[in-house]
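**Student:** sequence first, predicted model second:
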Amino acid sequence: MAGTFILRARTGRAFHLRRGATLRITNTFGSQVVDTWAFKADDIAEFMSMEHTRVHSSTASPVKGTIFRSNRRSPMLDFVEDTSPGVHDWFFAACDQSRYEMLGSEAAHDNCSDNLKQAMREIGHSITHVPCPLNLFENAPLLAGDTAIHPPVSRPGDFVAFTALADLIICLSACPQDMADTNGTGREPRDVDVEVT
């Protein structure tokens, strides 16, 4: 895939990213968290793993220069550019229906876990396990001893970019969280811009 698209608020999308291609995600309004997954295109049992990436990283959080690795420790994505203040999360699980029920929702609620499963189904893959995502722009300073999620510090137009180090399937979810400050104090999920070159 090459080109641009708008990832609509509350939705997910999966697409192929060839080795050597660059993925750029722009936080159009500055406040939107984007859950991000990667799977090997020829074997989705191999997926980007935050646990395995952290073991091989020299930083406490994802930064430009981080090589994201798979559950088999092979390199998948190179974090090549970040114009934001650099606050991203690689510890928190994706939101799911149970999370929203715990927050008081009595009805079905859009969530990143279901967005991942649906997006993967749409391109012909059925998955049951939801790996821990890379939560772009999420402000969750766990290593500072704070277990809360705070509003993002990214600004409108800030972007991150990654280079694919293998043939991948990428899945992105514009987090639907509207019951906490994950997507800003206005609690309004927003669109983001995505470009593949």
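**Tutor:** On my side now, so go ahead.

**Student:** CA only for contacts and neighbour counts going forward, please
**Tutor:** Will do.

**Student:** next, the buried residues of the longest helix anywhere in the chain.
**Tutor:** Once the chain is assigned using DSSP state H, the helix that runs over the most residues is helix 112-122. For helix 112-122, burial by neighbour count (16 or more other C-alpha atoms under 10 Å) applies to 112, 113, 114, 115, 116, 117, 118, 119, 120.

**Student:** thinking the second one is in contact with residue 96, fair?
**Tutor:** The reference is to residue 113. Yes: counting by C-alpha atoms under 8 Å, residue 113 touches residue 96, with 5.3 Å between them.

**Student:** from the buried residues of helix 112-122, pick the one nearest residue 135.
**Tutor:** residue 112 (10.5 Å; C-alpha to C-alpha).

**Student:** before we move on, the earlier item: which one among the buried residues of helix 112-122 gets closest to residue 164?
**Tutor:** Once C-alpha to C-alpha is applied, the member of these that ends up nearest residue 164 is residue 120, at 18.5 Å.

**Student:** comparison target below:
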Amino acid sequence: MSTETRFDHARIDRLPRSNSEPCGHNRTLETPISADGTPILGERYEVAARSGRAVRLKAGQTLRIINTHGTQVCDTWAFSTDNLNEFMSWEHGRAWISGLIPRVGDPLMSNRRRPIMTLTADTSPGIHDTLMAACDLFRYMTLGVEGYHDNCADNLRLAVKAIGIDAPEVPQPLNLWMNIPVNGQMKVDWCPPVSRPGDYVELRAEMDCVVAMSACPQDIIPINGEACSPVEVHFEVHD
């Protein structure tokens, strides 16, 4: 059956038209790290399995995101505090680094072609993804899911709503630890992460920004490990 024949067009038309509005609800909205997303420096926070959280960073602060179990993909976004319409953009970022995966030292560019963050550390093998859109309810509909399924796009929307702001859209995320190899025929595959328990990346804020993270809820294809079982990740903020 083709993807097109699996779409329930009437159902899609009943869902929110605004990219700021979630298509459903989960615990993300009720569990911000603080009322406005300001962290306690050095405290370790959890992004629960299938959920999202948002954090406010000041320029110069470093966010450490930890793949606690080694198997979990974490979709990651950054928005300028001063202008939410400026955000980490991988259409622009791939052009700047002339590559598909950022390496330590690479700037992570905004849609205004200036660094919003910099990748300053990565203890993993360095396999991440900048090609695949965040999973959303429409993606799960094409995979045969009926009813609501947690998804990264809604986790972003709910995580920033939980701290009092609306995401203007769902940009292409930095899919930390997501393993999407590209072969010589320019085809891609969907493979389990090659990261290890406790691997982390560090991202330094180059401007005041809001960062949202989603512990990807994908449980149909093995991007969160062969068991297809989403788990939690953790993060910390340091000066």
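**Tutor:** Yep, that arrived. As the structure is a prediction and not an experimental result, all values here were calculated from the model.

**Student:** wait, what's in contact with residue 98 of structure 2?
**Tutor:** With C-alpha atoms under 8 Å, 6 or more residues apart in numbering as the criterion, no residue contacts residue 98 of structure 2.

**Student:** wait, residue 104 of structure 2
**Tutor:** Listed by C-alpha under 8 Å, 6+ apart, the contact set of residue 104 of structure 2 reads 119, 120, 121, 122.

**Student:** map the last one across to structure 1 for me.
**Tutor:** Meaning residue 122 of structure 2. Alignment note: residue 122 of structure 2 maps to residue 82 in structure 1; criterion TM-score structural alignment.

**Student:** could you report the neighbour count for its match?
**Tutor:** By other C-alpha atoms under 10 Å, the residues close to residue 82 of structure 1 number 19.

**Student:** please apply the same query to the one 10 residues further on.
**Tutor:** A count of nearby residues for residue 92 of structure 1, using other C-alpha under 10 Å, gives 16.

**Student:** how close does the equivalent of residue 138 of structure 2 over in structure 1 get to residue 108 of structure 1?
**Tutor:** Applying TM-score structural alignment, one finds that residue 138 of structure 2 aligns to residue 98 in structure 1. Distance of residue 98 of structure 1 to residue 108 of structure 1, given as C-alpha to C-alpha, to the nearest Å: 10 Å.

**Student:** and residue 197 of structure 1, by the same measure?
**Tutor:** Distance of residue 197 of structure 1 to residue 108 of structure 1, given as C-alpha to C-alpha: 36 Å.

**Student:** those two - which one has more neighbours?
**Tutor:** It is residue 197, of residue 197 of structure 1 and residue 108, that has more neighbours when counted by other C-alpha under 10 Å, with 14 against 11.

**Student:** check contacts around the more buried one.
**Tutor:** Contacts of residue 197 of structure 1 by C-alpha under 8 Å, 6+ apart are 2, 3, 21, 22, 23.
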